[in-house]
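# need coordinates for the following:
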Amino acid sequence: MFNTFFLAPVYNVVVFFLNLFPSHDIGVAIILTTIAIKIILLKLNLSSQRSAYLIKDAQTELAEIKKKYEGDSKKIAEETMRIYKEKKIKPFSSILVVLIQIPIFFALFYVFRDGGVTLRPDLIYSFNNFPETVKNLAFGFMNLSQKYIWVGVLTGITMFILSKRQSLGLAKTKDDKKTTNKKEDFQAVFSKTMQMQMTYFLPVISGISAAVLPSAIGVYWTTNNILSLFQDIYIKRKLKKEGEAKRIENK
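Take a look at the predicted model:
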């Protein structure tokens, strides 16, 4: 099942991009494959990211509901779902994104684990042709079967910038700041602590992993981080414009 639905499609996308250019540069193929996967999952990723930021933005309202209906779990659930519906939040979209992206990442790992792409008769589609020669020397200087510390550093830095941006959420307005409760409950403090740990922990882990694995993995990871960063910038700007439009309508 994994080979059929994930490994074979990813492998054939890579082979397609290898054939697209006369140089058969595997580094270019990795970048284009990452872009293709991002485009395929774009709608789902945007929906997930949008919901994540809107949930963060609605924390004050959700905290007030918990305080108002303390002890009545049914009413809390009803009011929470009401807010989700009003704000068009899809709380489970992020879980779906993770469930899809994990097998895709492992498929990419299996394709590039040796730093190159070899002919796999059991995976290649009949309409796809494997190139006669494949250059594992990406961009003319980088052997993707080798490990490079600088690739790990680059992966870690791009992951940190992305994690930091995502942890900030949406910028609050002056009115939002006034309504924010100064006394944070245990759940809010715990959430912030976990968020801070993930902001610094994930970049370190991804950086170390990219440094000890074939650099092909690091090239994919870094490219994915950069694309996710642009995606994050886009969704935040879009949400801010939506928020400003609503405030104008309510005046």
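# going by C-alpha atoms from here, please, whenever you check contacts or count neighbours.
OK.
# how about stretch 54-73: buried residues?
Neighbour-count burial for stretch 54-73, counted by 16 or more other C-alpha atoms under 10 Å, picks out 54-55, 57, 61-63, 65-66.
# out of those, who's nearest residue 238?
residue 54 (11.9 Å; C-alpha to C-alpha).
# could the buried residues of stretch 54-73 go into CSV alongside secondary structure and distance to residue 135?
Below are the buried residues of stretch 54-73 laid out as CSV (DSSP: H, G, I helix; E, B strand; the rest coil; distance: C-alpha to C-alpha, whole Å):
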residue, secondary structure, distance to residue 135
54, helix, 45
55, helix, 46
57, helix, 48
61, helix, 56
62, helix, 54
63, helix, 56
65, helix, 59
66, helix, 59
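# can you put the residues you listed in a markdown table and add distance to residue 74?
What follows is those, written out as a markdown table (distance: C-alpha to C-alpha, whole Å):
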| residue | distance to residue 74 |
| --- | --- |
| 54 | 22 |
| 55 | 20 |
| 57 | 23 |
| 61 | 17 |
| 62 | 14 |
| 63 | 15 |
| 65 | 12 |
| 66 | 11 |
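# one more, so I can put them side by side:
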Amino acid sequence: MNIFFTVLYQPIYNLLVLFYDILPFNDIGLAIILLTLIIKGILFPFTFKTLKSQRDMQAIQPKIAQIREEYKNDKEKMATELMSVYKNNNVNPLASCLPLLIQLPIFIALFRVLRDGLGTVNADILYSFIPNPEIMNTMFLRLIDLTVVSIPLAILAAIAQFYQAKQTMARKPAKEVAGKLGTQDEMMADNMSKMMLYFIPVMTLGIGVTSLPGGVMLYWLVTTLLTVVLYSIFLPKQKDEKKD
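As a prediction, this is how the structure comes out:
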């Protein structure tokens, strides 16, 4: 057995089986929701660092926009001024990347457990203290089979992704500041953001109704909703943002 399996996949699988066994009605969907909450809680310190980095970047966006406008014809001077702003405000533009990279293997392991581990319990990888139900009932709320494609869960996950994308865009610099930016880079970035607003939900819906089982989509839905809540708490909308 490799390290990934022993350190990540097997513990997550055992937690899922344990939650399935102890929760009322032996509902695998409730077990997945609880497992998602537990893992998100364990990873919260890393998530918090990412959110703090994004919040710090959000706070200096007006100054960054001003520098990019002022030195749009002098890339070298622009880079120098931007580095000065980052240093003076103790901000690292790449600070949010490391916590995300640390979390990635855990999410991959969770994805594989939910994709391949539902149904018949693999007793060979159960810890000795974990009860073995032998066969797990794969119905969520007695309505949705989480081992096959679930259109309702795919639709809900896509809607949640769209809301999260809208939420992220709402936390950009105020329009009156961004409107001063006329460089091609800024225009391309703005167009890319608008495209991703629709692309990610459509992609979520597409793979949700064609290939991913309902268990994965339930996890996707829950983790997206948790992200929305965390963004609302730690990255509130800028107060100076004006409505059209």
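# ok so, going back, closest to residue 172 of structure 1 among the buried residues of stretch 54-73 of structure 1?
For the buried residues of stretch 54-73 of structure 1, the closest approach to residue 172 of structure 1 (C-alpha to C-alpha) belongs to residue 57, at 7.9 Å.
# verify the stated contact: that closest one with residue 168.
No - using C-alpha atoms under 8 Å, residue 57 of structure 1 is not in contact with residue 168; the gap is 10.5 Å.
# just give me the match in structure 1 for residue 64 of structure 2.
In structure 1, the residue matched to residue 64 of structure 2 (TM-score structural alignment) is residue 62.
# quick check: closest non-adjacent residue to that match.
residue 80 (6.6 Å; C-alpha to C-alpha, 6 or more residues apart in numbering).
# remind me, longest helix of structure 1?
helix 215-250 (DSSP state H).
# please identify the buried residues of it?
Residues 215-226, 228-229, 231-232, 235-236 are the ones in helix 215-250 of structure 1 that count as buried (16+ other C-alpha under 10 Å).
# the residue nearest to residue 62 of structure 1 -> structure 2?
Using TM-score structural alignment, the partner of residue 80 of structure 1 in structure 2 is residue 82.
# which residue in structure 1 aligns with residue 7 of structure 2?
In structure 1, residue 7 of structure 2 lines up with residue 5, judged by TM-score structural alignment.
# how about the strands in structure 1?
Ranges of strands in structure 1, per DSSP state E, are 137-138, 142-143.
# helices or strands up against the longest helix along structure 2?
In terms of residue count, the longest helix belonging to structure 2 (DSSP H) is helix 184-210. Using 3 or more C-alpha pairs under 8 Å, 6 or more residues apart in numbering; DSSP states H and E, the elements in contact with helix 184-210 of structure 2 are helix 151-170.
# what's the mean deviation for the helix it packs on versus structure 1?
Compared with structure 1 after the fit, helix 151-170 of structure 2 shows a mean deviation of 0.9 Å (mean C-alpha distance after the TM-score superposition for structure 1).
# quick one: that helix to chain centroid distance?
11 Å (C-alpha atoms, centre = their mean, to the nearest Å).
# deepest in the core, which of the strands of structure 1 is it.
Counting by mean count of other C-alpha atoms under 10 Å, strand 137-138 has the highest mean neighbour count of those, with a mean of 20.
# so that one matches what in structure 2?
The aligned range for strand 137-138 of structure 1 is 139-140, by TM-score structural alignment.
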